[in-house]
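1. The following comprises the amino acid sequence and a computationally predicted model.
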Amino acid sequence: MKVVVDRSKCTGLGICESLAPEFFEIDDSGDLIQLKEGVTADELAAVEESVQGCPTEALRIVS
């Protein structure tokens, strides 16, 4: 599985960073930096929480 960011929807609020900091970081200019793409079973819960918590629906998990 991997996490995908729709950059046209992302506004850089940083909720994903607070929920899964090993995957997401908001830089000083407010842009999202995706640190990792692949999601392991151990990481899935945090990434799912980030996907669900994204108010702009910019994140999704794909197989």
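-> Done, it's in. None of the values given here were measured: they were computed from a predicted structure.

2. hey, let's count contacts and neighbours off CA atoms from now on
-> Fine.

3. Could you tell me whether residue 42 really is in a helix?
-> No. The assignment for residue 42 (DSSP: H, G, I helix; E, B strand; the rest coil) gives coil, which keeps it out of a helix.

4. Report the separation between it and residue 36.
-> When distances are taken as Cα to Cα, to the nearest Å, residue 42 and residue 36 turn out to be 14 Å apart.

5. The two - which one has more neighbours?
-> The residue with more neighbours, out of residue 42 and residue 36 and counting by other Cα atoms under 10 Å, is residue 36; that gives 12 against 8.

6. Second structure follows, compare the two:
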Amino acid sequence: MRIVLDRPRCEGHGLCEEAAPRLMHLDDEGELVLDTEEVDGADAALAAAAARVCPVAALRVE
């Protein structure tokens, strides 16, 4: 599975980072950085949780 970020849509709320801190983080400018794009197992579940909590639907898992 893969995490896909729609960067222009991301507003930097950080809820995804709270849901999946080992997969993504906000940098010093408040931009989301994916630490990995390919996920499986428990990480896939975390990625899905991060996508669900994004208030602007900037993340999806394919």
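-> Noted; the coordinates are in hand. Everything quoted here is computed from the prediction, not taken from an experiment.

7. what's the TM-score for these two chains?
-> Superposed pair, TM-score by TM-score structural alignment, normalised by the length of structure 2: 0.93. Supporting alignment: 62 aligned residues with a Cα RMSD of 0.8 Å.

8. can you pull out the strands in structure 1?
-> 2-5, 24-26, 32-34, 59-62 (DSSP state E).

9. Which stretch among those is buried most, on average?
-> Of all the strands of structure 1, strand 24-26 has the most neighbours on average by mean count of other Cα atoms under 10 Å, namely a mean of 20.

10. what's the average distance of that strand to structure 2?
-> After superposition onto structure 2, the mean distance of strand 24-26 of structure 1 to its aligned counterpart is 0.6 Å, using mean Cα distance after the TM-score superposition for structure 1.

11. Packing partners of that strand?
-> helix 15-19, strand 32-34 (3 or more Cα pairs under 8 Å, 6 or more residues apart in numbering; DSSP states H and E).
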